[in-house]
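1. Build me a model:
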Amino acid sequence: MSEHKVILITGASSGIGAATARKLAADGHRIFLGARRTEQLEHLVNELVEAGGTAAFRRLDVTDLADFRSFVDAAHQQFGRVDVVVNNAGVMPLSPLGALNIDEWNRMIDVNVRGVLHGIAAALPLMESQGSGHFVNIASVGAYEVVPTGAVYCATKFAVRAISEGLRQESSGDVRVTVVSPGVTESELAESISDDRAREDMKAYRAVSIPAAAIANAIAFAVDQPSDVDVNEIVVRPAASVQ
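-> Take a look at the predicted model:
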């Protein structure tokens, strides 16, 4: 494994974010967690520390650029550097476009797209000054295909891929960029679906799923590569999935 790193994780209070924190802390990395639900973050940090890891947290709203900058600054002050940012925070309130759930569209754009851009804006200058860094942006299989009720959600995940590829091309090689795209994964993501039909369809779709730890393992693989190796995209699906 490569040297131990300082790794920031957004959306870390549950699901993929929490599983990634557990995996990377167990691997010896120093973990700084962000999410809006600080009670869950506090419990998770205590768990990681009791297991022998190094971890801290700060409340984070990824839709607020100033707050994201403060989050990165806090991690830098505590640990002296920022090596990796895992842009994991995301929401998925699926619905048909005809339902005109415009507030939900805007929420997905704010969290799934602006949240990633804010993470880049907050951490990229520091990584460039260090001469190294790594963004791991969590997309979805929805970044490769569009399904009914998922037009806006898939659009946000297509955007994550586009932003990530653009950043990769613009980086000199000092800053690495990885997109990890989960298939159906055990998480709270589907609980944000307010549309009745979309919620029922998602229950059937999620009948076959993989644990969040499977995505955490993929993230750890990308993070632990030598500095001259950039794992650009990883798609992780249940073996039984047909989509």
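
2. contacts and neighbour counts: CA atoms only from here.
-> Will do.

3. quick one: the helices in this protein?
-> 15-26, 38-50, 65-79, 102-108, 115-130, 151-170, 196-205, 212-223 (DSSP state H).

4. quick one: which of those is nearest Ser140?
-> helix 151-170 (6.3 Å; Cα to Cα).

5. Show residues contacting that closest one.
-> 92-94, 96-97, 105, 108-109, 112-113, 116-117, 137-140, 142-147, 175-179 (Cα atoms under 8 Å, 6 or more residues apart in numbering).

6. Could you also give me the structure for this second sequence? I'd like to compare it with the first:
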Amino acid sequence: MAQGLDGTVALVTGASSGIGYATALHLAGLGARVAVVARRRERLAELAGRIADAGGEALVVESDVTSEQAARDAVDAAVQRFGRLDTVVANAGVMLLGPIVDAPVPEWERMVQLNVLGLLYTSHAALPHLLSAADGGPRSVADLVLVSSVAGRVARSGSGVYNLTKHGVGAFAESLRQEVTRRHVRVSLIEPGAVKTELSSHNRPEIQEQNRARWEGMERMEAEDIADAIGYVVTRPRRVAINEVLIRPTEQEG
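-> All right, here's what the predicted structure looks like:
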């Protein structure tokens, strides 16, 4: 039987757009108070306003989680404001595609810093609070949701370093799951396929054109579809852990 999130606190990184934005709205709708974390304060303020208009409560945290101290400060801000932390969705990420040969190395560095280190910093800062929440509180369970990609399962030409970062997230998730699962912190890996978000817009123009050609004619998923899956994961009874969710558009073959 599903459980609501009344009395709990969630934190979502990368909340200024796409999956993070939709997930923050969804978790607030389930009853959680939500700390929304990203670099674009004005987008976060608009999101917090929507949550408040619907009767919820949100904390805006302008932060770049590629800094360990910034990630720690974001988590601390949520705990100081709301008194606890029950659910963390480490969603912030970037997808910079292209051939490995002659690639702009700063693109690789940016992906490693955000997709890997940003996720690690967020997880590390949040874990003591999640363990505490699982030891008591309204649900006696806590959730760390790590947003990866189908690219964490399938390596493709033209996405080698993105694949590397997302495969790494999967390995980290499974190792951490084994470490904390008996303490009732559930670690869940979400692996979306093609979603209509601004993620592709960060690529160089020629890569954007290739992406458009690849997905032309396909009905891609909406960010709300992934938010709904995350909501399902974190509202299971304490005895149930959803370890991995691979979710693709119906028309996506690989």
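
7. Need the TM-score from the superposition.
-> Scored by TM-score structural alignment, normalised by the length of the first structure, the superposition of the two chains gives a TM-score of 0.96; 242 aligned residues with a Cα RMSD of 1.2 Å.

8. re the thing from before, can you flag the buried ones in the contacts of helix 151-170 of the first structure?
-> Buried by 16 or more other Cα atoms under 10 Å: 92-94, 96, 105, 108-109, 112-113, 116-117, 137-140, 142-143, 175-179, out of these.

9. separation between the most far-flung residue of the first structure relative to its centre and Ala190 of the first structure?
-> Distance to the chain centre peaks in the first structure at Gly98, reaching 28.9 Å (criterion: Cα atoms, centre = their mean). According to Cα to Cα, to the nearest Å, Gly98 of the first structure and Ala190 of the first structure sit 20 Å apart.

10. try Asn217 of the first structure
-> 22 Å.

11. What residues does the residue most central in space within the first structure make contact with?
-> Per Cα atoms, centre = their mean, the C-alpha nearest to the average position across the first structure is that of Asn88, at 1.3 Å. By Cα under 8 Å, 6+ apart, the contact set of Asn88 of the first structure is 9-12, 16-17, 137-138.

12. Translate it into the numbering of the second structure.
-> The pairwise alignment with the second structure assigns Asn88 of the first structure to Asn91, based on TM-score structural alignment.

13. Tell me how far that match lies from Ser159 of the second structure.
-> Noted for Asn91 of the second structure: a distance of 19 Å to Ser159 of the second structure, by Cα to Cα.

14. Same question for Val240 of the second structure.
-> Separation of Val240 of the second structure from Ser159 of the second structure (Cα to Cα): 34 Å.

15. So the two - more neighbours on which side?
-> Set Val240 of the second structure next to Ser159 and count neighbours by other Cα atoms under 10 Å: Ser159 wins out with 17 against 13.

16. Which position in the first structure pairs with that one?
-> Using TM-score structural alignment, Ser159 of the second structure pairs with Gly150 in the first structure.

17. What span of the second structure is the longest strand seen in the first structure aligned with?
-> If you go by DSSP state E, the first structure has its longest strand at strand 175-182. Taken onto the second structure by TM-score structural alignment, strand 175-182 of the first structure occupies residues 185-192 there.

18. Quick one: map Ala213 of the second structure onto the first structure.
-> Using TM-score structural alignment as the criterion, Ala213 of the second structure maps onto Ala204 of the first structure.

19. measure its match to Val235 of the first structure for me?
-> On the measure of Cα to Cα, Ala204 of the first structure and Val235 of the first structure end up 21 Å apart.

20. Please say which of these two ends up with more neighbours.
-> Val235 (15 against 9).

21. Which residue is the nearest non-sequential neighbour of the equivalent of that one over in the second structure?
-> In the second structure, Val235 of the first structure lines up with Leu246, judged by TM-score structural alignment. Residue nearest to Leu246 of the second structure in three dimensions, not counting chain neighbours: Glu191, with 4.7 Å by Cα to Cα, 6 or more residues apart in numbering.

22. And Ile226 of the second structure, by the same measure?
-> Closest residue to Ile226 of the second structure apart from its sequence neighbours, by Cα to Cα, 6+ apart: Ile19 at 6.5 Å.

23. residue contacts, that neighbour?
-> 91, 197, 223-224, 226-227.
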